[in-house]
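# Mind looking at a prediction? Sequence and model below.
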Amino acid sequence: MKEIAIIGPTASGKTSLAIDIALKTNSVILSLDSLSVYKEIDIASAKPTKQERAGIVHFGIDEVFPNQTFDVLEFIACYKKAKMYAKEYDHNLVIVGGTGFYLKTLIDGISLGISTHEPMDISIQEAYELLVKLDPVYMQKIKSNDKYRIEKTYNIYRQTKLSPTEYFLKNPKKPFAPNLPIFEIMWEPEELRQRIALRTKQMLNEGLIDEVIFLEQKYTREPNCMSSIGIIETLQYLDGKLSKAQLEEKIATNTAQLAKRQRTFNRSQFNNLQTKNVLESLNSDILKFFSI
């Protein structure tokens, strides 16, 4: 069994490339997308439809409902399930998506044993200030508005009574796929902006507004996923804060900003990226890897 990862900014064509590769290499697919894991969030997540999946077994899609929790530990469980399935049925594994943090965890590992669902007993600001006093060196890499990482770090201290530095020294990370080959799709900035604009228009034409109305009525605005790009702007439109044209423009702008952050993260976090800005060339490189 061989496994690879295909990454790239949002709207870069990762999903269609992964499906094409999977069809040619007898592979299953693991989605690396933090929004596609939610059932009933179909248009906003741009997840492939069942028809587009072409009969390929997918993991990491439609795993939980929007009011349920899904984080990196659940993703690791999806990865283990996908790999076990691939081995059992003699398939390869293609991992694809834009959530670089999940991929980073696969490669670098994670220290297990800490509950990720403990409710906070103090505010994020109080937790941040406490952690800075407790472990100033470690906290230099966490910003004061990084709610996710502050919660995780605070839970380490709360459950172990150890500073983050002490905890990670005693509980080193265990990688799950340390030598995973990573293929990256790149586009020139203007070309990517055009692709994002086109996809935004398609999402609206396919019924994004109706989907968000349904999600709000069923789940309220409380779940974290309701603040995702595409959903949060549509809620602003429904509140009368944006016109239809402004809604489309704002989704496209915020998506382009996300794409820029994704590119920056990928370049800073992953070594030996095999990058191409032509999909056909990347397709060829990946097929060569599988034929080795």
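Noted; the coordinates are in hand.

# C-alpha from now on. contacts and neighbour counts both.
Noted.

# Give the other helices and strands that whichever helix or strand M84 is part of contacts.
Counting by DSSP states H and E, the element that carries M84 is helix 72-88. Under the contact criterion of 3 or more Cα pairs under 8 Å, 6 or more residues apart in numbering; DSSP states H and E, helix 72-88 touches strand 27-31, strand 58-59, strand 92-96, helix 100-108.

# Out of those, which is the most enclosed?
strand 27-31 (a mean of 27; mean count of other Cα atoms under 10 Å).

# So K143: helix, strand or coil?
Three-state call for K143 (DSSP: H, G, I helix; E, B strand; the rest coil): coil.

# could you check the angle helix 100-108 makes with the helix holding M84?
60 degrees (axes from the mean of the first three to the mean of the last three Cα atoms, to 10 degrees).

# Nearest to T220 among the helices and strands packed on helix 72-88 would be which one?
Evaluated over these, closeness to T220 peaks at strand 27-31, with 25.8 Å, by Cα to Cα.

# Tell me which residues touch F176, please.
Neighbouring residues of F176 by Cα atoms under 8 Å, 6 or more residues apart in numbering: T105, L106, I107, D108, G109.

# Same check on T160?
Y167.

# how close does it get to Y167?
According to Cα to Cα, to the nearest Å, T160 and Y167 sit 8 Å apart.

# Comparison target, given below:
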Amino acid sequence: MNKIVVIAGPTAVGKTEYAIKAAQAFNGEIVSCDSMQLYKYMDIGSAKPTCEEQKAATHHLVDIIDPRDDFSVAEYQKLAKDKILTLLNENKLPVIAGGTGLYLNSILYDMDFGGGGADNEIRKKYEKIAKELGNEELYKMLQQADPDAAKRLHPNNTKRIIRALESIETGHEGIKSFNEVSVKTSEYKAILIGLTRDRAELYDRINRRVDIMMNLGLVDEVRKLMSMGLDADSISMKGIGYKEIIGYLKGEYDIDEAIRLIKRNSRRYAKRQLTWFKRYDDMKWFNLSYEGVGDMLSWLEKRI
């Protein structure tokens, strides 16, 4: 059976380094599973692989989407699966690397993002509410109708909020009908690897990464993106690092506070990522505070 390797884990844990080593060791190429690294012009805040890293192993689905364009997990699923199948046909090992849980789900499971059962009148009704009363009002409606679903969606992800409300109104089980799935894809077999570190070490790496981003020019990167017409309401600018710098550039707080917020929000995100990935019962975990790349490669070699 065709096999892929998934290397997942929290932000700043070291996924890129370990994915490159796996790709080099087993004739592989890397398929990014990161919702921010897809975007062009967003290099520093997304911790995009450097030129040297991309030379060390071929990376796909990096730097391909204009941040001014809408992009969905359904579109990601198609791009990722097409690339995975192409690599498999070339007898190369697809190494999936990243920390975006829903994107990973779209690769591992047969998730249907079609509009099955859609009721256009209902959809138009909610679109009108969003236009006249705003996203916040629409999100409040979902919080009342299905609090659990609301927790899993960003308040500004209007399309998916409308789909959830539409699904509830037409008698389906809210967002669960297209987000919580259990049927694994039969297109390939996934070998799942999770990377973690002791909390103190991980948080220190996160804090140091933010300092590096600032030194590399994160503020100028955000300023350039804003000059392109992007702002705090743009989906692509919701990423950690971007939204906090926007606040600084708008005079809402000083640069020290912006840095503090980025570090705090990154640590919180890392906790959410770990919670998500620990739901995968068949994921093999490596604690990089005690284990190295050799341990991972030795374990992987027996399963490729």
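Happy to help now that I have it. These numbers come from a predicted model, not from an experiment.

# Got a TM-score for the pair?
Here the TM-score for the pair of chains, by TM-score structural alignment, normalised by the length of structure 1, is 0.84; 285 aligned residues with a Cα RMSD of 3.2 Å.

# Closest one of the contacts of F176 of structure 1 to S281 of structure 1?
Nearest to S281 of structure 1 among the contacts of F176 of structure 1: I107, at 25.0 Å, using Cα to Cα.

# Which residue comes closest to the closest one once chain neighbours are left out?
Leaving out its chain neighbours, the residue that sits closest to I107 of structure 1 by Cα to Cα, 6 or more residues apart in numbering is P178, at 4.3 Å.

# From the structure, what's the count of residues near the one you found?
Neighbourhood size, P178 of structure 1 [other Cα atoms under 10 Å]: 13.

# Would you confirm that it contacts D108?
Yes. Contact criterion Cα atoms under 8 Å: P178 of structure 1 and D108 qualify, at 6.4 Å.

# tell me which element the residue of structure 2 most remote from its centre is part of?
In structure 2, E121 marks the outermost C-alpha relative to the chain mean, sitting 31.9 Å out by Cα atoms, centre = their mean. Per DSSP H and E, E121 of structure 2 falls inside helix 120-133.

# contacting residues for the residue nearest the centre of structure 1?
In structure 1, the C-alpha nearest the mean C-alpha coordinate belongs to T99, at 2.5 Å (Cα atoms, centre = their mean). Applying Cα under 8 Å, 6+ apart, we find T99 of structure 1 in contact with L32, D33, S34, Q262.

# If we use 10 Å, what do you get?
I7, G8, P9, T10, S31, L32, D33, S34, L35, Q262, F265, N266 (Cα atoms under 10 Å, 6 or more residues apart in numbering).

# rewinding a little: how near is the residue farthest from the centre of structure 2 to A74 of structure 2?
E121 of structure 2 is 23 Å from A74 of structure 2, by Cα to Cα.

# And G114 of structure 2, how far from S182 of structure 2?
G114 of structure 2 sits 17 Å away from S182 of structure 2, taking Cα to Cα as the criterion.

# meant to ask about V62 of structure 2, not that
28 Å.

# Between those two, which has more neighbouring residues?
Just comparing V62 of structure 2 and S182: by other Cα under 10 Å the higher neighbour count belongs to V62, 21 against 11.

# Aligned counterpart of the more buried one in structure 1, please.
Mapped onto structure 1 by TM-score structural alignment, V62 of structure 2 lines up with I61.

# What is the end-to-end distance of stretch 9-27 of structure 2?
In stretch 9-27 of structure 2, first residue to last residue: 22 Å (Cα to Cα).

# Can you report how many residues neighbour L165 of structure 2?
Using other Cα under 10 Å, L165 of structure 2 has 25 other residues around it.

# how far away is it from Q37 of structure 2?
From L165 of structure 2 to Q37 of structure 2 the distance is 30 Å (Cα to Cα).

# for the top helix by length along structure 1, which positions count as buried?
Across structure 1, the helix with the greatest residue count (assigned by DSSP state H) is helix 244-269. Within helix 244-269 of structure 1, the residues that count as buried by 16 or more other Cα atoms under 10 Å are 247-253, 255-256, 258-259, 262-263, 266.

# again with stretch 39-50 of structure 1
For stretch 39-50 of structure 1, burial by neighbour count (16+ other Cα under 10 Å) applies to E40, I41, D42, I43, A44, S45, A46, K47, P48.

# Which strand or helix spans the residue mapped onto R205 of structure 2 from structure 1?
Alignment note (TM-score structural alignment): R205 of structure 2 maps to R195 of structure 1. Here R195 of structure 1 is covered by helix 189-206, with elements defined by DSSP H and E.

# can you pull the buried residues of whichever helix or strand comes after that helix?
Using DSSP H and E, the next helix or strand after helix 189-206 of structure 1 towards the C-terminus is helix 208-219. Buried residues in helix 208-219 of structure 1, counting neighbours by 16+ other Cα under 10 Å, are found at L208, I209, E211, V212, L215, E216.

# so E53 of structure 2 touches Q24, yeah?
No. In this structure, E53 of structure 2 is not within contact of Q24 by Cα atoms under 10 Å, at 11.5 Å.

# Cool, thanks, talk later.
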